[in-house]
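1. Okay, predicted coordinates and the sequence, questions at the end:
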Amino acid sequence: MRIQNEAGVLLDIDGTLVDTTYLHTVSWWEALRQAGHDVPMALIHRSIGMGSDKLLDHLLGADRDRSGDHGIRDTHDRHFAGFWPRLRPLPGAAELLRACAARGLRVVLASSAAEHELAALRAALAADDVIDVVTSAGDAGESKPAPDILTVALERSGLDPARVVFVGDSVWDVVAAGRLGIRCIGLTCGGTGRAELTGAGAVAVHDDPAALLAVLDDSPIGGLG
């Protein structure tokens, strides 16, 4: 059931609010290398933001033998977990969430991170006091760029797609939002360029959460109130 007259902000967390994109890149590179796949880091980086199943399809080919996929994902998870104590929020991340909440907007973490990773990400972000709804990888039938995780986020928050803005850092975030007709603000702090995010359909692009916060009232989020 929709919550009438309420508006909200959906936000990705990996690479958008917490500085993890390159940590994931290194973790996938090591996992792939150990499985005998020599994949350049630049190609891996450009795939970050996809679900792990689609990332492996994208990098290794959809017609490959998938028997080793579980081991590759486990190795990635082990390497990424080694970074957890050093995870840091991106500039202005928690402040952005609190500013949205102060404007009466529902704050929804539309994350496709695994449940065990999400706990570490939320601890680094330190903004649980203003977060209304959180999703994780297990909530989506299909991973990004499919829009499933955003559909779940909308259903749980009770918000209408016309009354929300999604904030993400990857082309895959922008594509997923576009499939539901949701406006997406892109942030380049995940390492994806302004032109790519705009080309994918982002309605605005900023450097990081702090840069978005600085113009919040004049952004698409400012128009939600």
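-> Nice, thanks for sending it over.
2. rest of the way, CA atoms for contacts and neighbours
-> OK.
3. which non-adjacent residue is nearest G190?
-> Distances taken as CA to CA, 6 or more residues apart in numbering place G15 nearest to G190, at 4.6 Å, with adjacent residues excluded.
4. What of W29?
-> Of all residues not flanking W29 in the chain, M41 sits nearest, at 6.3 Å (CA to CA, 6+ apart).
5. Quick check: that neighbour vs V203, distance?
-> Per CA to CA, to the nearest Å, M41 is found 28 Å from V203.
6. G168 is in contact with G49, correct?
-> No. Here G49 does not reach G168: they are 9.2 Å apart, not a contact under CA atoms under 8 Å.
7. related to what we said a few turns ago, who's in contact with the residue nearest to G190?
-> G15 is in contact with 21, 168-169, 189-190, counting by CA atoms under 8 Å, 6 or more residues apart in numbering.
8. so how many other residues sit close to the residue nearest to W29?
-> When neighbours are defined as other CA atoms under 10 Å, M41 has 15 of them.
9. Comparison target, given below:
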Amino acid sequence: MTTPDTAVIDVDGTLVDTNYHHALAWSRALRRFDRTVPLWTLHRAVGMGGDQLVPAVAGDRFEAEHGDDARAAWKEEFEPLLPEVRALPGARELLADLAEGFGLTVVLASSGAPEHVQAYLELFDGRSLARECLTREDVTRTKPDPELVRVALRRVAGSAGFVVGDSVWDVRAAVAAGCPAYAVRTGGFGADELREAGARDVFSSLEEVRGAIPRVLRG
């Protein structure tokens, strides 16, 4: 394996603690359209972009009839929860280690809304540590489609990269893009399901990821 020069890092659930906020916001949004989806089902879909999540949890017919309105409702429901979001322990330190300690190009790649991602970055000084930050506005299809990972590497002219994320959708996007995937359980996904999706290793915290960087670089 070529030694990686780029680290593509997910944001929601990986660097900031948002997955359960998203599940609650989606639940409230879908109920506006008389569609009740269990929270555990919604949580398992968090990590997808909204374009993928709505048909996944509510079906293609619901997407055709209400998809755009449901995504607008989700945004309205999530906004009041945004001030409650906090960076996960070790977020800034991980990015600093990758960029300054190991000389990697760091790209943050999120399927989230640009305005939300901007608010997250302020929690851990992400703009100063990442070369680029991509959101759903930079692609036509969000995770688990591999486009976001591929665009992230192209944006910084990376020749080889690895992905760190918290969800099976992050892992599947990385694998489909031909990149090694490493998962952290900060988003609430199980170790077995992350490995089954293709993760090379699974960590319980960002601190564990930091300790494993030399091993990750060796492949």
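-> Yep, it's here. These numbers were taken from a predicted model, which means no experiment stands behind them.
10. For whichever residue in the second structure pairs up with the residue nearest to G190 of the first structure, give its distance to V139 of the second structure.
-> G15 of the first structure maps onto G13 in the second structure, with residues paired by TM-score structural alignment. The spacing between G13 of the second structure and V139 of the second structure, counted by CA to CA, is 20 Å.
11. Could you do G188 of the second structure as well?
-> G188 of the second structure is 26 Å from V139 of the second structure, by CA to CA.
12. check which helix or strand covers L24 of the second structure.
-> Applying DSSP states H and E as the criterion places L24 of the second structure in helix 19-31.
13. And that helix, what's buried?
-> 19-30 (16 or more other CA atoms under 10 Å).
14. mean shift of the host helix or strand of A124 of the first structure relative to the second structure?
-> Following DSSP H and E, the helix or strand that holds A124 of the first structure is helix 115-125. Comparison of helix 115-125 of the first structure with the second structure after fitting gives an average deviation of 1.3 Å (mean CA distance after the TM-score superposition for the first structure).
15. Provide the aligned range in the second structure for that helix.
-> Aligned by TM-score structural alignment, helix 115-125 of the first structure falls on residues 114-124 of the second structure.
16. can you list contacts of the helix holding A124 of the first structure?
-> Here helix 115-125 of the first structure makes contact (CA under 8 Å, 6+ apart) with 13-14, 17-18, 81, 84, 87-89, 93-94, 111, 128, 136-138.
17. and if we set it to 6 Å?
-> For helix 115-125 of the first structure, the surrounding residues in contact (CA atoms under 6 Å, 6 or more residues apart in numbering) are 87-89, 136.
18. quick one: which of these is nearest to D217 of the first structure?
-> Checking these against D217 of the first structure by CA to CA gives P89 as the nearest, at 22.3 Å.
19. pretty sure that closest one is touching T20, no?
-> No. In this structure, P89 of the first structure is not within contact of T20 by CA atoms under 6 Å, at 8.9 Å.
20. Show me which helix runs longest in the second structure.
-> Taking DSSP state H as the criterion, the second structure has its longest helix at helix 60-78.
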